[in-house]
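Visitor: What would the 3D arrangement of this be:
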Amino acid sequence: MPIHNADIAAIFEEIADLLEIEGANPFRIRAYRNAARVVGEYGRELGALLGQGADLPKLPGIGADLSGKIREIVTTGHCALLERLRGEVPASVTELLKIPGLGPKKVSALYHDLAVETPEQLLRMAREGRIRQLHGFGEKTEASILQAIEAHGNKARRYPLAAATQYATALLAYLQHVPGVHQVTLAGSYRRRRETVGDLDILVSAVSSSPVMQRFLGYDEVAEILSGGTTRASVILKSGLQVDLRLVEDVSYGAALQYFTGSKQHSIAIRTLAQERGLKINEYGVFQGKTRIAGETEESVYAAIGLPWIAPELREDRGEIEAARAGRLPHLIELADLRGDLHAHTLASDGHDSLRDMALAAQARGLTYLAITDHSSRLKVAHGLDPLRFRRQLDEIDRLNAELAGITLLKGSEVEILEDGSLDLPEGLTDRLDIVIGAVHSHFGLPRAKQTERILRAMDHQRFTLLAHPFGRLINEREPIEVDMQRIIRAARTRGCWLELNAQPQRLDLPDTWCQMAKAEGTLVAVNSDAHGTAGFDDLLFGIGQARRGWLAADDVVNTRSLADLKLLISATM
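Guide: The predicted structure is shown next:
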């Protein structure tokens, strides 16, 4: 069975979780978390490289021991260390980690101090008021846990888009090489670029003699066959991801693609428009009576009801049909529109690669400028830069800019927004900075009004340029902070600063609906990678998908501008 980077990363992340629950050495835990991140972000499939007989590439922070474990996982599909740790910690305990707000440290305390092993036990302890008695918890934490447990029980599992992409890409490549196959397309929420997906929907057209259905059911990553027929089949992959395949005729391919891409609300609106014209739309085509008048392409389906083609990312019934009828659909941003990246880290703080390597990697992806924004000193966990280290980095940037051609490094810092709204700016060095990114990395639980005022005070600072990952969320891991984002968007417009759309797949923050509001308010957004290594620039593609869901055109995104135009905008904020 092919092993994807997401599989290796998941194993390393689980090892780190179990080690932390057991109270292991923090440096060992950090090594596995770092390995999970590095492998997860790496642009090429390590399993495929090793399968071809190539050497394992040199990866930052991954030495002989971790490299050996990567080989073990690729070769056997298992990791002996993980199996041992699973034997030491009840399996149900790790289920607690899936509850939002419960990290390994809290789970460790609940497990060791209250003997909590299951979500059901945790729910009972919360209702009895016993969690608040633990050190580091309290009534508010207990109430949040109770709310999270109840919400968690009602949620079906969803996979981050980046992880789903690895499984989808491999399966698509497999199906495209089946004899007789004409077209293969991913539909559903994946095609709409939602930040998480519940399953994968695949459409295929092929000649009648094609063995595509049998090959799909025989795919070596299939763990369970839910159903199998001549035109549709459904399976569960070993990763737990469900995949549904539908075989359709070429003459109906566009109609089926439109139908199965969704969203449900968008499709209902489209069918209603068709009914008003005396037409019927389904997955087989557009019909006038019993005569099919369109359906081979999506464009023909939309044209039959008097609309231009609508990009999949917009199909959420959030005004796209009205915009299409009025000829006001935006020309959505493309990855190629980006001229630079305004948020990246190096070895100096918590990144994995050098200034030079980051600059060259950005240039290789067609970017002409890159802001180096290592953390300020208050963020100790990320090795924030003190004034001396900061000065050395700024000097090195000057030297590299004098040497490199085709890429310009901007001097920046990701500074902490402290609880009172002040900024952790590097003392005596702010005049040398091109860009100041403010970020919330602590005090996530402040009340909505206080959190909002904290950020607004930070944005009022003369040197403030950009608000990083505005909601501070981690998808499926940490809930967004409580904040009045409408006020912040409007304040950013008035102040002349910008909001980030952080492209890291676990963030994708600003969310799409707030991107749409920023656009409506005239507030510029920056689509940034927040790269912590050279492979991190590949995440820009996920950020572009989120930007397109938020209706953003190139002009709505600040880093589509030339360096000269960008500097004019920056100078206007200071």
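Visitor: CA atoms for contacts and neighbours, from now on please.
Guide: Fine.
Visitor: Determine the three-state secondary structure at Gln275.
Guide: helix (DSSP: H, G, I helix; E, B strand; the rest coil).
Visitor: Ala91 versus that one, what's the distance?
Guide: Distance of Gln275 to Ala91, given as CA to CA, to the nearest Å: 53 Å.
Visitor: Then Val184?
Guide: On the measure of CA to CA, Val184 and Ala91 end up 38 Å apart.
Visitor: Of these two, which one has the most company?
Guide: Between Val184 and Ala91, counting by other CA atoms under 10 Å, Val184 is the more crowded of the two (19 against 13).
Visitor: would you say that one is within a helix?
Guide: No - using three-state DSSP, the assignment for Val184 is strand, not a helix.
Visitor: Another sequence for comparison is provided below:
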Amino acid sequence: MPTHNADIAAIFTEIADLLEIEQANPFRIRAYRNAARNLGEMGREVRALVERGEDLTQLPGIGADLAAKLGEIVATGKCRTLEKLHTELPPTITDLLHVPGLGPKRVRTLWHDLDIQTAEQLARAAQDGRIRGLPGFGAKTEANILQAVAAQLATARRIKLATAAQYAESLVAWLGGARGVERVEVAGSYRRCRETVGDLDILAVAAADSDVMARLKAYDEVGKVLALGPTRASVVLKSGLQVDLRVVAAAAYGAALCYFTGSKAHNIALRRMAQERGLKLNEYGVFRGKERIAGDSEAAVYRSFDLPWIPPELREDRGEIAAARAGRLPKLVEPSDLRGDLHAHTKATDGHHTLEEMARAAKALGHAYLAITEHSRRLAMAHGLDPRRLAEQCDAIDRLNASLDGIVLLKGIEVDILDDGSLDLPDSSLARLDLVIGAVHSRFDLSRAKQTERILRAMDHPYFTLLAHPTGRLIETRAPYDVDMLRIIRHAKQRGCYLELNAHPERLDLLDTHCLMAKEEGVLVAINSDAHSRDDLANLRFGVGQARRGWLAAADVLNTRPLPELRRLLAQVRG
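Guide: Next up is the predicted model:
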């Protein structure tokens, strides 16, 4: 039965998809989509709120009807509305909406005219040339569909890191309650903070008589048991996520954790070092002959190669071993290093809470400051601010700051970068702000040269402070726009402005490689939540993971500074 927000969000998303194919009321469709997005991003589990009897209509985008459906899903794992839609439309038809170039209208045509319900059927129809004759398609569209479906079918299923965390954290807590279990940890790409995760690799140290394997099998989210033995098990959760559990001896725990954390390339490099020293390295330890000389901890494993412990996020064979050998590994940024958040929205545009509610939530997380950066007027669908409304919000922030204790709101804007590189608001409005975040929200299809020049011109604006989500990508949904990031970063250095690492789980933008590029060029990066609700503020932890993959230390991050130093850094950008 679905127990996590991601499961509930998936149900609401499927309902919205099916309703859209049925050409239902757009407002109804939008309600389901908004609810799915908000629930998927929310840090608190809906199940816990239902169990405590809390009023679900207080959640963003949830009215009485959707609140009732949340209760139904938590109680039964099902939704009658979705089941009814499944009787009207093939349940697999929503998969076609994930094929680039296919919207609800085209999917409906494919189903109605050719009875296409799956990606495999779609590929066969394209190969046979049966699609080009349909109204609104054509030979070029058919070829594009075939190429997109082939790429989709060849790609292994992965889920976003934040979604994987919902499953991993509750499962680790469940397994930790087994008899005789000493420790449980998730390894693999999850531990390395990859932006997407294919499966969960879990290690446990447990006594010989532990019931940890039986406890895994009894977990109420397990849908299928693939293998179950005394030390190894593989299951598939009802969400489709595979979990591999391995029980190891305490003496081998560090070696196993290192081995199953990876990456494969990092492990190969370590084994090569072992061979050069006449040693053998595997998941059971480091051996000289038959003698195990290290293995109980990762630090001991690395120490056997005269290396310091290497943080998991760096283990990609991208120079971390050479840096460790030379004593040049950075002390990576930690969540506790962040003093505040420089990108957040309120109910004034497309956020869900008031200025004061966002301020108090930020203070509860230990922040000293929070920048309020609403959308500008160009983004009409988000109710972006015009000069008058921005001035009114600035006045409101000044009044609220006078009464707040322990937290300061900074005045900002997420201003649209227009097609020609100009900004969406006049200088007279921007001059009053503490920071101006420039963002590309349109014309993602510009050529590399034009997109780059557009952003460079925006960065030259005297009030430009920070470039938001610099590549515009949405993980597994929208590819990055084509832009010369090295030129952007070097121009930021020359101009004296900063780059954002947007911590929203669907973005994680900057890429880790671009974080390292910014570090090497001496450009500070702000790790921001892009919060649209109080719960979203907690997403900073995923941004920190991405920053660590990009080798960033606290000194490389703009919002690790205390407020007086931050104000100085923001002020010096303004030309």
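Visitor: Okay, helices next: where are they in the stretch 51-200 of the second structure?
Guide: Secondary structure of the stretch 51-200 of the second structure (DSSP state H, counting those that start in this stretch): helices located at 64-76, 80-88, 104-114, 119-127, 139-154, 161-176, 188-191.
Visitor: most packed of those?
Guide: For these, average neighbour numbers computed from mean count of other CA atoms under 10 Å are highest in helix 188-191, which has a mean of 23.
Visitor: how about the helices of the stretch 51-200 of the second structure, which one is nearest Lys217 of the second structure?
Guide: Comparison of the helices of the stretch 51-200 of the second structure against Lys217 of the second structure by CA to CA identifies helix 161-176 as nearest, at 10.3 Å.
Visitor: Mean deviation, the closest one versus the first structure?
Guide: In the superposition with the first structure, the average deviation recorded for helix 161-176 of the second structure is 0.7 Å (mean CA distance after the TM-score superposition for the first structure).
Visitor: From the contact counts, what lies against that helix?
Guide: Packing partners of helix 161-176 of the second structure (3 or more CA pairs under 8 Å, 6 or more residues apart in numbering; DSSP states H and E): helix 5-21, strand 181-186, strand 196-197, helix 212-218.
Visitor: Contact partners for the residue nearest the centre of the first structure?
Guide: For the first structure, the residue sitting closest to the mean C-alpha position, by CA atoms, centre = their mean, is Pro505 at 1.6 Å. Shown in contact with Pro505 of the first structure (CA atoms under 8 Å, 6 or more residues apart in numbering): Pro160, Leu161, Ala162, Glu195, Asp539, Phe542, Gly543.
Visitor: Now rank those residues by neighbours and give me the top one.
Guide: Result: Gly543 is most packed of the contacts of Pro505 of the first structure (other CA under 10 Å), 27 neighbours.
Visitor: Verify the stated contact: it with Arg507.
Guide: No - here Gly543 of the first structure lies out of contact with Arg507, judged by CA atoms under 8 Å, at a distance of 9.5 Å.
Visitor: so Arg463 of the first structure sits right up against Met574, yeah?
Guide: Yes - with contact defined as CA under 8 Å, Arg463 of the first structure counts as touching Met574 (5.4 Å).
Visitor: Neighbour count for these two, which is higher?
Guide: Arg463 (23 against 15).
Visitor: Which of the three states applies to that one?
Guide: Classification of Arg463 of the first structure by three-state DSSP places it in coil.
Visitor: That one maps to what in the second structure?
Guide: Under the alignment defined by TM-score structural alignment, Arg463 of the first structure corresponds to Tyr463 in the second structure.
Visitor: contacting residues for that match?
Guide: Tyr463 of the second structure neighbours (CA under 8 Å, 6+ apart): Asp427, Leu430, Ala431, Leu435, Val436, Val573, Arg574, Gly575.
Visitor: from those, which ones fall inside helices?
Guide: Asp427, Leu430, Val573 (DSSP state H).
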